[in-house]
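Enquirer: sequence? don't have it. structure:
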């Protein structure tokens, strides 16, 4: 990989992992549209590590409280708002983990085409717009009950389909349940931590089964760029989402879907 490809893909991963526009779709489409060779599994692992470092660093204070209170609840110390949120993140990850075990191979084989991405980009973009327009937006992430967690967790499992957007579908479900835009985004970002760990672990396992040279410069640059861009993306998205809403991202998804239909249909 040359430096331009490394920077472009790492920046793309860092930005799109947390915006409701689908990182998997963009990482599939950019090499196809520009005629680049596949970046390889090692690079995918590196940029996933970068985005994981970003979200953990951004929510480090909340995560410290959540982990401490969660451990306290295991020791019989009772539940707190932070321990309940930690349990919600854990249980909300189960559906996507099960779906990945059952359907990952079929999705990889049949659902990575540009036309599938175009369809999901448009459909789930419209669903995001509908939920943002109609949601009550009165609750925060600490108000989630187990029914809410189940709904959001099952919605997250749909993000295995390229073009859906993990952050987009979880925010859509949270908004439908009455969470504010900030609350929906914050829970979506917290929920990304175990998902990125699972995806990175799976990719690392696959990587160890492959033989070949490793471009350590590309991996280092990819990790750094994806981490910095993801951190900035989280920061500015949470600052702006209450004011600008999600309509700009819906418009982007519709334009991208229309372009893909035009090019590949």
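Expert: In hand now; what should we look at? Since we're looking at a predicted model, the values are computed, not measured.
Enquirer: all contacts plus neighbour counts: C-alpha atoms, from now on.
Expert: OK.
Enquirer: tell me how many other residues crowd residue 200.
Expert: By other C-alpha atoms under 10 Å, 19 other residues sit near residue 200.
Enquirer: which residues does the nearest residue to it once chain neighbours are set aside contact?
Expert: Closest residue in space to residue 200, ignoring its immediate chain neighbours: residue 45 at 5.6 Å, by C-alpha to C-alpha, 6 or more residues apart in numbering. Neighbouring residues of residue 45 by C-alpha atoms under 8 Å, 6 or more residues apart in numbering: 200, 203, 204.
Enquirer: mind checking which of those are in helices?
Expert: Among the contacts of residue 45, the residues falling in helices (DSSP state H) are 200, 203, 204.
Enquirer: without its sequence neighbours, what residue ends up closest to the last one?
Expert: Just to be clear, that refers to residue 204. In space, residue 204 is closest to residue 45, 6.5 Å off (C-alpha to C-alpha, 6+ apart).
Enquirer: adding another structure so you can compare the two:
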């Protein structure tokens, strides 16, 4: 992989991982237009690690509060609330892990075509716009501690194994339909990305023991840094932006992106 390809794809991964616009749709477009070859497993490991570090750093205070609350014996209410939120994050993680384990080979073989990604980008983008109408009143972010709601969001997240869906997009969609405001939906979605991205990263390292080539250390570290920094900036940008302008700009963008993908697909 040459330097330009590495920088562009790492930036795309970092910028699109946490926005509701589908990182897979954005990664396939330059590859199709410019004829770039597959970036390789080492690159995938690096950018996943970078985005994981980004969300861990951004939410470090929240994670610290949750962990401290669990061990706060003199405040049973705070401890129970923290345990419930952590439990909800765990419950919401299970469906995507199960679907990924059972169907990933089928998805890799049949659902990674450009046309499929384009229609998923379009369909789930429109669904995001519809869900935005059902969101709760704007306000500060809150914890999601209802087990049934966590399960519904987790089941929705399982759809993100279909390229073009957007993990953050579909989880925010589900939370909005359940009546949560955007700040709360985004918070749960980003915290939920920690076990999901961490699990995907661990799976890649376990199943592909040769993922990290000693000769690619510089490229790996560079891709990790670019993806991590851009992902951190994206989280901060997104949280601030959606509280001011809402989700509709992302819906419009997804529709336009889907049209572009369909045009590329029809020309190939």
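Expert: Thanks, I have the structure now. Nothing here was measured: the structure is a model prediction, and the numbers come from that model.
Enquirer: what's downstream of the host helix or strand of residue 227 of structure 2, the next helix or strand?
Expert: For residue 227 of structure 2, the host element (DSSP states H and E) is helix 217-245. Counting by DSSP H and E, the next helix or strand C-terminal to helix 217-245 of structure 2 is helix 248-267.
Enquirer: that following helix vs helix 217-245, what angle?
Expert: Helix 248-267 of structure 2 runs at 130 degrees relative to helix 217-245, counting by axes from the mean of the first three to the mean of the last three C-alpha atoms, to 10 degrees.
Enquirer: who's in contact with helix 248-267 of structure 2?
Expert: Here helix 248-267 of structure 2 has contacts from 20-21, 29, 32-33, 114-115, 118-119, 121-122, 125-126, 128-129, 132, using C-alpha under 8 Å, 6+ apart.
Enquirer: name the nearest of the residues you listed relative to residue 61 of structure 2.
Expert: residue 20 (23.8 Å; C-alpha to C-alpha).
Enquirer: my guess is that closest one meets residue 167, correct?
Expert: Yes. If you go by C-alpha atoms under 8 Å, residue 20 of structure 2 and residue 167 touch, sitting 7.3 Å apart.
Enquirer: any idea which helix or strand carries the closest residue to residue 37 of structure 2 other than its chain neighbours?
Expert: Among residues not flanking residue 37 of structure 2 along the chain, residue 31 sits closest, at 6.8 Å (C-alpha to C-alpha, 6+ apart). When elements are assigned from DSSP H and E, residue 31 of structure 2 belongs to helix 23-34.
Enquirer: same deal with residue 155 of structure 2?
Expert: helix 147-158.
Enquirer: re the thing from before, need the ones in helices among the contacts of residue 45 of structure 1 in a markdown table with distance to residue 53 of structure 1, can you?
Expert: Listed next are these as a markdown table, based on distance: C-alpha to C-alpha, whole Å:
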| residue | distance to residue 53 of structure 1 |
| --- | --- |
| 200 | 12 |
| 203 | 17 |
| 204 | 16 |
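Enquirer: find the nearest non-adjacent residue to the aligned partner of residue 230 of structure 2 in structure 1, please.
Expert: Residue correspondence to structure 1 (TM-score structural alignment): residue 230 of structure 2 is matched to residue 229. Distances taken as C-alpha to C-alpha, 6+ apart put residue 14 closest to residue 229 of structure 1, at 5.0 Å, once the chain neighbours are dropped.
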